[in-house]
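Visitor: Just the structure for this:
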Amino acid sequence: MGNFGAKNLSTSLFHCTLWKSDTSPACRAVMMGLDAMNVSLTEIDIDMDKAEHRAPDLIAMNPHQTLPILKDGEFILCDSHAINTYIASRYCDCEKLLPTNPAGRAIVDQLLHYNSGILYPHYRSCAYPILYENCRFVMPQQAQEVEHAYRKLETMLKGRSWFSGANMTLGDIAIMATISTLHVLVPVDKDKFPVLLSWMFRMSKEPFYTTGNLKGLNEFTKRIDTGNGFDSKDNKKCPRSSLTRRSTGAKLAET
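Guide: From the prediction side, this is the model:
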C-alpha cells in the first residue's frame, strides 16, 4: 500500500500528532496522503458536533478553529494541503506524489490551490446549510456552480490519466477528498462528466481511498441524509495511530 517511491515501506512518526474529524474532506485528504505515503503518526479524533475543536488547547494551536491540525514537536500546521506537502517533503522521498523538479511541484501546487480556492468553498456552501442550519437540500444556484466546477475538471482531465499528468500526486488526492464529498451533495452525472467519473473510479480503487476516505465519507453521507450529528463511538477510543487505522481497515480494534 502506498508504495509511491518512499524511502521506507513504512515510516512511524509518533512524535507527530494529527487532530482530525473523519467527516471532514480536508482531514480525509491528509489521511489518504498519509496512507499513500505509508506514514503513521498519532491520530486524535475530534467531535466537531460537540464543539471539541473549540477547546482552549486546540484554539491555542489553531485560532481559526478548523481541522486538521498537525503538531510535529513544537511545529504546528493547520491546513491539509500544507500538512501533506510538509510530510512528503520532510519525511518521504515521494517523487511521484510530490515532484521535486520545479515544474512538477508547481503543477501540484496549482491543483492544491484550485482545491482550496474553488472546490472546497463549493463544498462549504453546499454542505454547511444542511449540517448546521437545518436546510434540507442544496440550493439550485449552488448546484449549478458545482456542476460548472465539474465541467472545468472534466476539461482538465482530457487526454490525461491524472490531474497532474502521467502520475497521481497529492493534488489528485486533495481533489478526490473534496469531489467524493461533493458527489454526495451534487452527484457527478455520468453522461455530462464521463472522464471525471472514470478518474473518480480509478481513485476509489486505490487502497488509501478505503483506509483514509471511505469511512468518513460514509459518516458524512449519513449526516447529510439525517441532518443530525453522527454519534460515533469510535471517538471514545482515541488516540490511535495511522498504522492501527490501516491495519484494521479504517475500523478501530476494541481496546
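Visitor: from here on, contacts and neighbour counts on C-alpha atoms
Guide: Will do.
Visitor: Can you say which helix or strand has I173 in it?
Guide: helix 170-185 (DSSP states H and E).
Visitor: what's the answer for L196, then?
Guide: Assignment of secondary structure by DSSP H and E places L196 within helix 194-204.
Visitor: before we move on, what about I44?
Guide: Here I44 is covered by strand 39-45, with elements defined by DSSP H and E.
Visitor: do the same with V30
Guide: Using DSSP H and E, V30 sits in helix 25-37.
Visitor: now the other sequence, so there's something to compare against:
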Amino acid sequence: MKLQLEQLQLQRGQRTLCKPFDLSLEDGQCWGILGSNGSGKTTLLHTVAGLHHDYRGRIVLDDTAIEQIPRKQFARQAGLLLQTNEEAFPGTALETVLTGRHPHLKAWQWESEEDLALARETLQQVDLAGFEQRNLLTLSGGERRRLYIATLLAQQPQLYLLDEPANHLDLRHQHQILGLLQQLCTTRNKSVVMVLHDPNLAARYCDHVLLLHEDGNVESGPSEALMTPEKLSVLYGYPILHVASDAQPLFIAG
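Guide: All right, here's what the predicted structure looks like:
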C-alpha cells in the first residue's frame, strides 16, 4: 500500500498550518510527526484519516483519492487512534476490542471464534490479558489507552494512524507499545504514522519524521537527517542539546 500527499495544504481560519508539501509513504515505514503545541499535528493526522475535509491538494491511497474510497473499505486499509476517546455506552474490554473487527463484518454479522481469538491476542499484546470482562470505566488512563491500541490492532489495517500513542503510559508501557508498532513495520510490512511529543521516542522508533513548524513550513525525510539538535531547536523554539550515547541519539532541553 502507498500513501501519497500531493501539494497538501492545511488552513485554520487565516492561519496556514501546512504550506503545500509532498510526501510518499511506503509499506514498512514508521513515521513520526513532531511539532510544538498547536502546530497542526492532530489536524494533519485527521486529514489523512478522512475526518477533516478543509484542505487543498490530494491525498491518495493506492492510486485512489481517499474521498472516493467507501468508508468501510477505507477502515480496512487505514485505522486511527484518537488523542482522546469518550465512550457513550462503555462495555467490557473484550467488547471494546471487538469493535475493531466491524469493518471486516457484513451487516448484522456476529463476530466469529477467530475474531474473539484475535481480540484476546491483541489484549495480551498490550499487557491486558485477563482484562476481558473488566468494565471500561474501571480501567486507569494508561490501561484504557492500551485498550484502544488493542482495538486498533484488532482492526488489522495496513496503515496505522496514531495520535500520541504514548499518552498516559508509564515508561515500561511506552516502550512496549512503541516497540510493538515498530515491529508491525519491520516484520509485517505495515505502515505507521504517529504523533509524538518526545523527540527521543521518535528517534528511537521512527525511521522517518515529519516536522511541522509554526510558520507552516514542513520538513520530511529520514530520521537520521532531520533529528538534529539544530533542527529540533528551530522546531520547538527552544535550545535542544544532543547527549552522546552509544545506544541512540539523546536530546535534552538546553
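Visitor: TM-score for this pair?
Guide: TM-score of the superposed chains, computed with TM-score structural alignment, normalised by the length of structure 2, equals 0.31; 144 aligned residues with a CA RMSD of 6.3 Å.
Visitor: sorry, back to before: does anything pack onto the helix holding V30 of structure 1? Which helices or strands?
Guide: The helices and strands touching helix 25-37 of structure 1, judged by 3 or more CA pairs under 8 Å, 6 or more residues apart in numbering; DSSP states H and E, are helix 80-91, helix 170-185, helix 207-209, helix 242-247.
Visitor: Try it again at 10 Å.
Guide: Using 3 or more CA pairs under 10 Å, 6 or more residues apart in numbering; DSSP states H and E, the elements in contact with helix 25-37 of structure 1 are strand 11-20, strand 39-45, helix 80-91, helix 120-132, helix 170-185, helix 207-209, helix 215-226, helix 242-247.
Visitor: got the angle for that helix vs strand 39-45?
Guide: Helix 25-37 of structure 1 runs at 150 degrees relative to strand 39-45, counting by axes from the mean of the first three to the mean of the last three CA atoms, to 10 degrees.
Visitor: residues near E114 of structure 2, how many?
Guide: A total of 9 residues lie near E114 of structure 2 under the criterion other CA atoms under 10 Å.
Visitor: Any buried residues in the helix or strand harbouring it, and which?
Guide: Assessed by DSSP H and E, E114 of structure 2 sits inside helix 113-125. Neighbour counts using 16 or more other CA atoms under 10 Å place D115, L116, L118, A119, R120, E121, T122, L123, Q125 of helix 113-125 of structure 2 among the buried residues.
Visitor: ok, so of these, who is nearest G221 of structure 2?
Guide: Q125 (30.0 Å; CA to CA).
Visitor: contacting residues around that closest one?
Guide: By CA atoms under 10 Å, 6 or more residues apart in numbering, the residues touching Q125 of structure 2 are A119, R146, I149, A150, L153, Q176, I177, L180.
Visitor: which helix is the longest one in structure 2?
Guide: If you go by DSSP state H, structure 2 has its longest helix at helix 171-188.
Visitor: That helix vs helix 113-125, what angle?
Guide: In terms of direction (the same axes, to 10 degrees), helix 171-188 of structure 2 departs from helix 113-125 by 130 degrees.
Visitor: packing partners for helix 171-188 of structure 2?
Guide: Checking 3+ CA pairs under 10 Å, 6+ apart, helix 171-188 of structure 2 ends up next to strand 30-35, helix 113-125, helix 141-155, strand 159-163, strand 191-195, helix 199-205.
Visitor: On the three-state scheme, S233 of structure 2 is what?
Guide: helix (DSSP: H, G, I helix; E, B strand; the rest coil).
Visitor: buried set for the helix or strand hosting A149 of structure 1?
Guide: Using DSSP H and E, A149 of structure 1 falls within helix 140-157. The neighbour-count check on helix 140-157 of structure 1 (16+ other CA under 10 Å) flags A143, V146, E147, A149, Y150, L153, E154, M156, L157 as buried.
Visitor: Turn those residues into TSV, including distance to Y132 of structure 1.
Guide: As requested, the buried residues of helix 140-157 of structure 1 are exported to TSV (distance: CA to CA, whole Å):
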residue	distance to Y132 of structure 1
A143	18
V146	20
E147	23
A149	24
Y150	25
L153	28
E154	31
M156	33
L157	34
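Visitor: re the thing from before, highest neighbour count among the contacts of Q125 of structure 2?
Guide: A150 (29 neighbours).
Visitor: Please report how far the closest residue in space to L70 of structure 1 that isn't next to it in sequence lies from V39 of structure 1.
Guide: Excluding the flanking residues, the one nearest L70 of structure 1 by CA to CA, 6 or more residues apart in numbering is L18, at 4.6 Å. Using CA to CA, to the nearest Å, L18 of structure 1 is found at 12 Å from V39 of structure 1.
Visitor: cool, S204 of structure 1 as well?
Guide: The gap separating S204 of structure 1 from V39 of structure 1 is 20 Å, by CA to CA.
Visitor: Which one's more surrounded, the two?
Guide: Higher neighbour count among S204 of structure 1 and V39: V39, with 25 against 16, using other CA under 10 Å.
Visitor: In this structure the more buried one contacts F208, no?
Guide: No - V39 of structure 1 sits out of contact with F208 when judged by CA atoms under 10 Å, with a separation of 11.4 Å.
Visitor: ok, back up a step: could I get the contacts of Q125 of structure 2 as TSV with distance to A253 of structure 2?
Guide: TSV is the format used below for these (distance: CA to CA, whole Å):
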residue	distance to A253 of structure 2
A119	40
R146	29
I149	30
A150	33
L153	34
Q176	25
I177	25
L180	28
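Visitor: in what helix or strand does E230 of structure 2 lie?
Guide: E230 of structure 2 belongs to helix 229-236, assigned by DSSP H and E.
Visitor: which strands and helices sit next to the helix or strand following that helix?
Guide: Next helix or strand after helix 229-236 of structure 2 toward the C-terminus (DSSP H and E): strand 240-243. On a contact count with 3+ CA pairs under 10 Å, 6+ apart, strand 240-243 of structure 2 meets helix 229-236, strand 250-253.
Visitor: in strand 240-243 of structure 2, what's buried?
Guide: I240, L241.
Visitor: Please report how far C126 of structure 1 lies from L185 of structure 1.
Guide: According to CA to CA, C126 of structure 1 stands 7 Å off from L185 of structure 1.
Visitor: Over to L170 of structure 1?
Guide: 23 Å.
Visitor: likewise P207 of structure 1?
Guide: Distance, P207 of structure 1 to L185 of structure 1, by CA to CA: 24 Å.
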